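Undergrad: sequence isn't available, so here's the structure alone:
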């Protein structure tokens, strides 16, 4: 987690850009370029790669990290997975931390295989290779410690990180995550306790563990509550922008240093050129410039909210 936090401090930007592309997000000029003669999975994946690279070229200096949701690449089969890998490699070449949003979990040897694929190494007789070039991934805690331990082990061995789903941004998360257990705690609170436990041996120089948590921006009360319950756990916060989360909603996830959370925005960045705020300033061909403008706007909004929070804290004290 220290590497991510160092980048956040360096860029003065607690923002992770989600590259979760679909063809319908791409401007017509890119579609025309790649679909001149053939429309298939290969040409679709190449169009998406060009889209990703152009956005990265325009935002890499103002963000610390990029998050790639693998489902949007799996949709395009093997060519899509190749684009996932090539996008990750390109992001790393630009100095970005790469988070693989893969939400993996299982038990025993299967969990170990998932873990090795993303944050470990695949043995090839006398050598080991990295299958997917990511620094951190998201994981599902539903199977308990059996399913998490292989990921924690690779975090220890390889200086990697994970974000465990705790309180997710979707409305129906309440159906399971808010159920009350026998001791009066909700399921997400019990998961929070386990995340603390799993990461207690992995506290870094900034005071945060390599075992982070996913907490949705759409639940600001729970975000503040979980910051208190998990003082050494870094939060990956989805739900900002297109899902309705606002800068003031996410303040509860930050500590008094302005650390503690990295805020994800995906559609609002990728499709910024369609937003009425930017469509009058940038043509569809300038989609990546619109993405940059949106990131800068998001950065400013978060900074203002953090300054307001700091000011309010001083008034109380």
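TA: Everything's here; your move. All values reported here derive from a predicted model rather than from experimental measurement.

Undergrad: drop to CA atoms for contacts and neighbour counts, all remaining ones
TA: Fine.

Undergrad: so how far is residue 114 from residue 104?
TA: Using C-alpha to C-alpha, to the nearest Å, residue 104 is found at 7 Å from residue 114.

Undergrad: now do residue 249
TA: Remark: distance between residue 249 and residue 114 (C-alpha to C-alpha) = 34 Å.

Undergrad: next one: residue 32
TA: 37 Å.

Undergrad: before we move on, what about residue 106?
TA: Note on residue 106: its distance to residue 114, by C-alpha to C-alpha, is 8 Å.

Undergrad: the more surrounded of the two?
TA: Set side by side, residue 106 and residue 114 show more neighbours around residue 106, with 21 against 18, by other C-alpha atoms under 10 Å.

Undergrad: gap between that one and residue 259?
TA: Separation of residue 106 from residue 259 (C-alpha to C-alpha): 31 Å.

Undergrad: so who does residue 92 touch?
TA: By C-alpha atoms under 8 Å, 6 or more residues apart in numbering, the contact set of residue 92 is residue 98.

Undergrad: now swap in the one 4 residues further on and tell me
TA: With C-alpha under 8 Å, 6+ apart as the criterion, the residues that contact residue 96 are 60, 63, 64, 65, 66.

Undergrad: repeat that for residue 198.
TA: Applying C-alpha under 8 Å, 6+ apart, the residues near residue 198 are 149, 152, 211.

Undergrad: what about it, helix or strand, and which?
TA: For residue 198, the host element (DSSP states H and E) is helix 187-199.

Undergrad: please identify the buried residues of that helix?
TA: 187, 188, 189, 190, 191, 192, 194, 195, 196, 198, 199 (16 or more other C-alpha atoms under 10 Å).

Undergrad: what about the strands in this protein?
TA: 15-18, 65-69, 97-104, 122-124, 127-129, 136-139, 161-167, 211-215, 235-237, 261-265 (DSSP state E).

Undergrad: and the ones you listed, which is most packed in?
TA: Ranked by mean neighbour count under mean count of other C-alpha atoms under 10 Å, the strands of the chain are led by strand 211-215, which reaches a mean of 29.

Undergrad: output the contacts of residue 96 in TSV, with distance to residue 80 appended to each entry.
TA: Shown next, in TSV, are the contacts of residue 96 (distance: C-alpha to C-alpha, whole Å):
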residue	distance to residue 80
60	22
63	24
64	24
65	21
66	17
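
Undergrad: just the residues you listed now: which is nearest residue 287?
TA: Nearest to residue 287, judged by C-alpha to C-alpha, of those is residue 60 at 15.0 Å.

Undergrad: quick one: residues contacting the closest one.
TA: Applying C-alpha under 8 Å, 6+ apart, we find residue 60 in contact with 91, 94, 95, 96.

Undergrad: and the residues you listed, which are buried?
TA: Buried subset of the contacts of residue 60 (neighbour count, 16+ other C-alpha under 10 Å): 91, 96.

Undergrad: below is an additional structure, to be compared with the one above:
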């Protein structure tokens, strides 16, 4: 369904962007150290300038941008205004924007989060939103429903790389398997925007699986072969995973253009010079494309 937003579903738009520009997603994380390195103040205006400059430099170079909401929210109302401006800049530049906010709640509260980020008239609307399912995937129904109605997408936390996650996400469930694996299966089932007979087009709802989870997929018996969406795989570069590691971890899914790889420090460390940012993105994109094609 195209939804009220009068555009194709997020999954189809992301697939087209990956096919055109590769699997690289530029992270926009304006923390204090990065702002200082760019010669910008540690303020809402500094965060906005970094975000809009990154989008201006990388439009047409990357498949998407992933904007970390917390680094804007820390400045209060001015920071939220800066986030709004950066999201608007992405829309104006035709760059898919994933808002990394990891929201998760129940009932009307989850509905309000959905309206804040997924409604067509929301000032903070993004093309996709990261969400936490650990109050039960059903708690996210308002977000799934609004995303489906407006052609947007969700990325559901499934297997993250932080050491503390294993105690929750690797836990066994009564039906067999792990909690993280069950989330992957349920998200795959939620992709209602994939037309019958068009399984080469990913659904709009994906999962977050850390690029550094290593053997966890095999150990937990998780098979991604039939997954209907895309995987957002943080951990590339400065966080320890190489392009080859990601290709080995996700195999055919990566080769099929179903894995989106965020990189923040590896790209933004080259700023603020726009040409240097573009070159850093091209180098990373080339490395990923070579590894995924093997």
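TA: Done, it's in. Quantities reported herein were computed from a predicted structural model and do not represent experimental measurements.

Undergrad: next, the TM-score between them, please.
TA: Once superposed, the chains reach a TM-score of 0.86 (TM-score structural alignment, normalised by the length of structure 2), with 277 aligned residues with a C-alpha RMSD of 2.1 Å.

Undergrad: rewinding a little: for the contacts of residue 96 of structure 1, which one is nearest residue 143 of structure 1?
TA: The shortest gap between residue 143 of structure 1 and any of the contacts of residue 96 of structure 1 belongs to residue 66, at 27.2 Å (C-alpha to C-alpha).

Undergrad: correct me, but that closest one touches residue 18?
TA: Yes. Residue 66 of structure 1 is within contact range of residue 18, at 5.8 Å (criterion: C-alpha atoms under 8 Å).

Undergrad: aligned counterpart of residue 129 of structure 2 in structure 1, please.
TA: Under the alignment by TM-score structural alignment, residue 129 of structure 2 pairs with residue 137 in structure 1.

Undergrad: how close does that match get to residue 104 of structure 1?
TA: Between residue 137 of structure 1 and residue 104 of structure 1 the computed distance is 8 Å (C-alpha to C-alpha).

Undergrad: would you mark the buried spots in stretch 22-29 of structure 1?
TA: Residues 22, 25, 26, 27 are the ones in stretch 22-29 of structure 1 that count as buried (16+ other C-alpha under 10 Å).

Undergrad: ok, the residues you listed vs residue 299 of structure 1, which is closest?
TA: Proximity of the buried residues of stretch 22-29 of structure 1 to residue 299 of structure 1 (C-alpha to C-alpha) peaks at residue 25, which lies at 22.5 Å.

Undergrad: quick check: the aligned residue for that closest one in structure 2?
TA: Taking TM-score structural alignment, the alignment pairs residue 25 of structure 1 with residue 34 from structure 2.

Undergrad: quick one: contacts for its match?
TA: Here residue 34 of structure 2 is in contact with 268, 269 (C-alpha under 8 Å, 6+ apart).

Undergrad: and the gap between it and residue 202 of structure 2?
TA: From residue 34 of structure 2 over to residue 202 of structure 2 (counting by C-alpha to C-alpha), the distance is 34 Å.

Undergrad: what's the answer for residue 218 of structure 2, then?
TA: 23 Å.

Undergrad: more crowded one of these two?
TA: When residue 218 of structure 2 and residue 202 are compared for neighbours, residue 202 comes out ahead with 27 against 10, by other C-alpha under 10 Å.

Undergrad: and for residue 19 of structure 1, the neighbour number?
TA: 25.

Undergrad: what does residue 109 of structure 1 give?
TA: Residue 109 of structure 1: 12 surrounding residues under other C-alpha under 10 Å.

Undergrad: who's in contact with it?
TA: Contacts of residue 109 of structure 1 by C-alpha under 8 Å, 6+ apart: none found.

Undergrad: and the gap between it and residue 136 of structure 1?
TA: With distances taken as C-alpha to C-alpha, residue 109 of structure 1 is found 20 Å from residue 136 of structure 1.

Undergrad: and if you look at residue 243 of structure 1?
TA: In terms of C-alpha to C-alpha, residue 243 of structure 1 sits 23 Å off from residue 136 of structure 1.

Undergrad: equivalent range in structure 2 for stretch 154-167 of structure 1?
TA: Aligned by TM-score structural alignment, stretch 154-167 of structure 1 corresponds to residues 146-159 of structure 2.

Undergrad: first-to-last residue distance for the matching stretch?
TA: End-to-end distance for stretch 146-159 of structure 2, by C-alpha to C-alpha: 24 Å.

Undergrad: how far is that stretch from where the chain is centred?
TA: Distance, stretch centre to chain centre, for stretch 146-159 of structure 2: 10 Å (C-alpha atoms, centre = their mean, to the nearest Å).

Undergrad: and if you look at stretch 4-22 of structure 1?
TA: Centroid displacement of stretch 4-22 of structure 1 relative to its chain, using C-alpha atoms, centre = their mean, is 8 Å.

Undergrad: contacting residues around that stretch?
TA: By C-alpha under 8 Å, 6+ apart, the list of residues contacting stretch 4-22 of structure 1 from outside reads 48, 52, 61-70, 72-73, 97, 206, 259, 261-267, 269-270, 299.

Undergrad: map residue 187 of structure 2 across to structure 1 for me.
TA: So residue 187 of structure 2 corresponds to residue 195, using TM-score structural alignment.

Undergrad: likewise for residue 236 of structure 2?
TA: Match for residue 236 of structure 2 (TM-score structural alignment): residue 240.

Undergrad: with residue 20 of structure 2 instead?
TA: Checking TM-score structural alignment: residue 20 of structure 2 goes with residue 10.

Undergrad: any idea how far residue 100 of structure 1 is from that match?
TA: Distance from residue 10 of structure 1 to residue 100 of structure 1, by C-alpha to C-alpha: 22 Å.

Undergrad: same question for residue 204 of structure 1.
TA: 21 Å.

Undergrad: before we move on, what about residue 209 of structure 1?
TA: According to C-alpha to C-alpha, residue 209 of structure 1 stands 18 Å off from residue 100 of structure 1.

Undergrad: how far does the top helix by length along structure 1 sit from its chain's centre?
TA: Longest helix in structure 1, counting residues (DSSP state H): helix 287-316. Remark: helix 287-316 of structure 1 is offset 18 Å from the chain centroid, using C-alpha atoms, centre = their mean.

Undergrad: the inter-axis angle of that helix versus strand 261-265?
TA: Counting by axes from the mean of the first three to the mean of the last three C-alpha atoms, to 10 degrees, helix 287-316 of structure 1 lies at 140 degrees to strand 261-265.
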